[in-house]
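>>> let's see this in three dimensions:
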Amino acid sequence: MSFQDFAVTARPEQGPPRLAALREQMAAERLAGFLVPRADAHQGEYVAPCDDRLAWLTGFTGSAGFALVLADKAGVFIDGRYRVQVKSQVADCFTPVPWPETKAGDWLLENLDSGLVGYDPWLHTPREIETIEAALAGTEIGLKPVDNLVDRIWADRPARPTAPAEAFPVEIAGLTSGEKREMVAEALRKAGHAACVLTLPDSICWMLNIRGADIAHNPVVQCFAIVFDDACVALFAGPAKFEALGPDPDISIAPLDAFEGALGQLSGPVRLDKTSVPVLVQQVLESFEISIAWGDDPCVLPKACKTDAEIAATRAAHLRDGAAMVEFLCWLDQQTPGTFTEIDVVKALEGFRAATNQLREISFETISGSGPNGAIVHYRVSEESNRTAQDGDLLLVDSGAQYTDGTTDITRTMPIGTPTAEHKDRFTRVLKGMIAISMARFPKGIAGRDLDVLARNALWQVGLDYDHGTGHGVGVYLSVHEGPQRISRASTLPLEPGMILSNEPGYYKEGAYGIRIENLIVVSPVDTPEGGDDHRTMYGFETLTWTPIDRRLIETALLTPQERAWLDTYHATCWENLSSRLSPEAKTWLESMTAPL
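Reported below is the predicted structural model:
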């Protein structure tokens, strides 16, 4: 079942006493403030329950944000995806703050005259701390690393995860662990670095061809690693995690608490990624006068550019998942408005995925938002919020699956009963944006920010927009949100062949409805027309997701002939790819939903 009992989340009535207890600890340490991030020591997007301090303190369950607690104020910083959600989750003692429009340093300058603000050096990156300190330079406000104050007052904190690791098939990975370790070592040697420290779980899992179950819906192993320029690796985690993998002479395994001591024994230069390593690692190396070389995590870009084997496996996973989605959509069309709930939708969809007999996990908590709940971008249904879908609603379902051969992420928006003219106009404008990205052709060197406008243009023409990025990277039986590739206004990284991204423009009318259409796509080389010598290397996108888009919400007059042709071809390919995989009932449904416009 996808909806969670958020055991660590503060209910509104728990917020004030927990905040008061934290302020008592601040006073005892003579701190004017304390920083509570939504992060763990590994700096991945997703955290285990034992590390979800922000949710425990404030009640906010979004995947990004932080709190700044002062003696008389407590701000919860949230981005555009969560500005509706946060209102219903946090008590009045916490004030939502729009972020990144409002930076932490600027907020402190506005709300604090002087004093030290504490932070846990395990939970923040050097870039985060440097950015805040730069804003506070020349003032009487400073930052101070301290033991975590939330942990002192969290009496029933859950235990740390201990799930064992498993080997990931090299037939899907396309490269052996030894080959990947040599790639990393070669990058270190070229840069003149003796070693690098890895803390991102998906980087380590990619490099070692392993997967785990330490984080719900993300098959990662929580551990730290030091990679040396001879391709040897020192791994730090509970040794029991790796018993099933067998010995490797080039990989040593030590307990997690040996990590700090091992840092002090290194010879420099040691590469650290300023955007992902904990500040504590920097502090330890500096205390031993070990030279630091700032640079990118050497696994991130190779992991993002999938091998041919990974792309082939992902195609297969999406065909399986597409068939499950069609079975679900056929089921949904048989339901009568007013007789089923958001949770019923979640159970049905996950049941069809489980029926493939190859589902390992869902890839994130299924978003099933009807009517006004659909306007909450990252809405997660609970027993308390569960709503019955009514005639005239739009139903937004954003979901995904983890299969051994691939990770899926798909959003479809469906009418419950008869849609309004406004519903159809907004839906079609979102669809135009999704098609524009799908059809894009661009020269080598173009970044996600250069394409983001294509997804928004049809909305901008009538004064509308959406407050989230257009696309995020996706792994292969790894994290459903994977960097560094993105399609967003902030992304400067050039897109390269093999990068898998989501393509998901949307529109949200608070208190009324939400619309999002999402396919996964992969960057691929495309042929250029015959001509002179001035043709550039060109890329485009191959679509991976095959599930029909609800034609009942399409205002065909708004589509250009090229857009209609793209959609007809897409639907014809859905029929070709999926019809042989379906039950007779779902096959009949698919035939009607994929007929040409």
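
>>> C-alpha from now on. contacts and neighbour counts both.
Fine.

>>> buried set for the lengthiest helix in the chain?
Looking across the chain with DSSP state H, the single longest helix is helix 308-333. For helix 308-333, the neighbour count (16 or more other C-alpha atoms under 10 Å) marks 309-311, 313-315, 317-332 as buried.

>>> and this one, please, so the two structures can be compared:
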Amino acid sequence: MSQTARFQSFEDPSHREGAARIAALRAAMAQRGLAGFVVPRADEHQSEYVPPNAERLAWLTGFTGSAGTAVVLADKAALVVDGRYTLQAGEQVDTAVVTPVPLAETSVEAWIEANLPAGGVLAYDPWLHTADGLARLERAAAAAGGRVEPTSLNLVDLVWIDRPAAPRAPVVPHPEHLSGEAAAAKLDRVRAALARARLDALVVSDPHNLAWAFNIRGGDVAHTPLPLGYAVIPREGRPRLFLDPGKVGTEAAAALDGLADRDEPGALPDALDALGAAKARVRIDAATGAVALGRRVEAAGGSLDVGPDPITAMKAVKNAAEIAGSRAAHVRDGAAVTRFLAWLAREAPGGAISEIDAVVRLEAFRAESNALREVAFPTISGSGPNGAIVHYRVTRGTDRRVQPGELFLIDSGAQYGDGTTDITRTVAVGTPSAEMRDRFTRVLKGHIAIATASFPRGTTGAQIDAFARRPLWEAGLDFDHGTGHGVGAFLSVHEGPQRIAKTGTAALQPGMIVSNEPGYYKPRAFGIRIENLVLVEEREIPGGERPMLGFETLTLAPIDLALVAPDLLTREETAWLDAYHARVRETVSDLVDAETRAWLAEATQPVSSGVRHPA
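Coordinates of the predicted model:
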């Protein structure tokens, strides 16, 4: 079977050059009298996915995860990663040179405080740190008896001889029938928000917000249609866009020139100086605004206001056109995923399918729609024990067969021009054990609890997160990730501020899209996750006294009934599952081939019928 995917690489990361690269970095530090240098996994916009020229952490250490920070001192180095990447970090880096450090045990700041020599200068790139992040570094260095100092040029860039050029993917207009609102109207809303906050200008540093506000998309990073750049939106007057002119073709120029003045990115520092000289009060986004931006404004005499970019909250609430686009994308995606699940049911029991085979086949089904723009993230395709690794990414070195008697977990998503999808399904290959069925059904109960929840306006994700965990808690079990993240409209598959998690502090609002993905993971054995995307909607409750909200499930694909223990479900839970499967069957059947249609009819039979569903 072919093992080539259009959007995903399966190459094994290499740390063979890590020692030489860190040695070169240490030489650059020594030449400047520096005790250490901080290398975050970040670009100038603090993006989740970064372009190849910003993959400094991966180049230096071999670690390819989406979050992590290395601190390199003259005689030691640490890579601090969260629980998603503890195993991955240990496998990818040269542990004789770099020590992987679990964040749960030691934070970056704690490691600096314990290891930075007294009087030592810890250097950092001011374009790769936010104000809050820098404040933490400063406190840690001071506690160690040292100090931090910015560099005018990133030291990794100095020693990265074959560093790729900055991306120059074309900027394209995002049509109004999909965006649902003209860019001019969006900019008016931004100006109104600035006026309410008594701000003179906003520096847009988040490429997602740039794309949304100006109704443009791009291709500068993998998996998310982002044009990398900046904007300055004044409370009065025309915005200024800072985009590489080589990325802006005739069509994009025609759309943008009616909205804003355009400059090269190199003109941004002068624009910040001008804001400072005018004594402007300038909002810098706390989440994505680099320290370098604010310092430039302040140095020129301006007043800095670090806080949330108001575009973030606007973008999170989808309008009618964006919601319609998401529904259409999910119908299309549901047909592709259903075809994949039917194929998997036919082929996997023979033991010939590998994790990579599954990724390639699912991508092919999506591509056959002729609407697929990209995968929304690298597909997580984990069989047996690999499924227990929450953010597992298959490579040619880790690829294993999907074997009878095991569970197979596949978490994937797609970028279509009208919407972004994200779905996880866990399936049994062969006959599942009683333990597997118990754990799966408890995860399903938690999933249903979120799907059917009603809650008053103003409720945060943290307040409903426990709904998904209670069935697991009752058995002394839990999972160590959030229950749900926000999702964009042909933008990031991970979008804030909304999330369903213990730390989800943003109030859920009608029009927000979030994932519903409880799970369970037994180390070195199996993993379970059931994920659908849901839309926050208004909910009428007869006799109710307060405005209420609930969720509409957007994702449409079967849930493996071979893993369901019916005696663990309540009557209401069974009714939800049967109704969901009836909706999937009715919506998707006419969009798939006859063989898949026959499989779907069997796979979505009502649990309440008492029919036994074979694996």
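
>>> hang on, the earlier thing: run through who's touching the helix or strand just after the longest helix of the first structure.
Downstream of helix 308-333 of the first structure, the next assigned helix or strand under DSSP states H and E is helix 342-354. Defining contact as C-alpha atoms under 8 Å, 6 or more residues apart in numbering, one finds that helix 342-354 of the first structure is touched by 1-3, 321, 324-325, 327-328, 332, 359, 362, 366-370, 381-382, 386-389, 401.

>>> in helix 342-354 of the first structure, what counts as buried?
Buried residues in helix 342-354 of the first structure, defined by neighbour count with 16+ other C-alpha under 10 Å: 342-346, 348-350, 352-354.

>>> can you tell me which two in those are farthest apart?
Using C-alpha to C-alpha, the buried residues of helix 342-354 of the first structure span at most 18.4 Å, a distance reached by Glu342 and Ala354.

>>> pull the distance from stretch 312-326 of the first structure to the chain's centre.
20 Å (C-alpha atoms, centre = their mean, to the nearest Å).

>>> so that stretch aligns onto which residues of the second structure?
The alignment of stretch 312-326 of the first structure onto the second structure (TM-score structural alignment) covers residues 324-338.

>>> with the first structure overlaid, how far apart is that stretch on average?
Superposed on the first structure, stretch 324-338 of the second structure shows a mean distance of 0.6 Å to its aligned residues (mean C-alpha distance after the TM-score superposition for the first structure).

>>> mind checking which helix or strand Ala211 of the second structure is in?
Ala211 of the second structure is located in helix 207-214, with elements delineated by DSSP H and E.

>>> after that helix, which helix or strand is next?
As assigned by DSSP H and E, the chain's next helix or strand after helix 207-214 of the second structure is strand 216-217.

>>> between the helix or strand following that next one and helix 207-214, what angle do the directions make?
Per DSSP H and E, strand 216-217 of the second structure leads on to strand 230-234 as the next helix or strand towards the C-terminus. Inter-element angle recorded for strand 230-234 of the second structure and helix 207-214: 50 degrees (by axes from the mean of the first three to the mean of the last three C-alpha atoms, to 10 degrees).

>>> mean per-residue distance, strand 230-234 of the second structure to the first structure?
Once fitted to the first structure, strand 230-234 of the second structure is off its aligned match by 0.7 Å on average (mean C-alpha distance after the TM-score superposition for the first structure).

>>> list the contacts of the next helix or strand after that strand.
Next along the chain after strand 230-234 of the second structure, taking DSSP H and E as the criterion, comes strand 240-242. Strand 240-242 of the second structure has contacts (C-alpha under 8 Å, 6+ apart) with 229-233, 260-268.

>>> can you pick the most crowded of the residues you listed?
In terms of neighbour count, Ala231 stands highest of the contacts of strand 240-242 of the second structure at 27 neighbours, by other C-alpha atoms under 10 Å.

>>> the second structure: which residue goes with Val377 of the first structure?
Using TM-score structural alignment to pair residues, one finds that Val377 of the first structure aligns to Val390 in the second structure.

>>> wait, is Glu361 of the first structure part of a helix?
No. With DSSP: H, G, I helix; E, B strand; the rest coil as the criterion, Glu361 of the first structure is strand rather than part of a helix.

>>> count of neighbours near it?
Neighbours of Glu361 of the first structure (other C-alpha under 10 Å): 21.

>>> contacts only, for Thr424 of the second structure.
Going by C-alpha under 8 Å, 6+ apart, Thr424 of the second structure touches 409-412, 517, 529-532.

>>> go again with 7 Å.
Thr424 of the second structure makes contact with 410-412, 529-531 under the criterion C-alpha atoms under 7 Å, 6 or more residues apart in numbering.

>>> what's the nearest residue to His124 of the first structure if we skip its chain neighbours?
Distances taken as C-alpha to C-alpha, 6 or more residues apart in numbering place Pro278 nearest to His124 of the first structure, at 5.4 Å, with adjacent residues excluded.

>>> what sits against Pro234 of the second structure?
With contacts defined as C-alpha under 7 Å, 6+ apart, Pro234 of the second structure is in contact with 200-202.

>>> alright, calling it a day.
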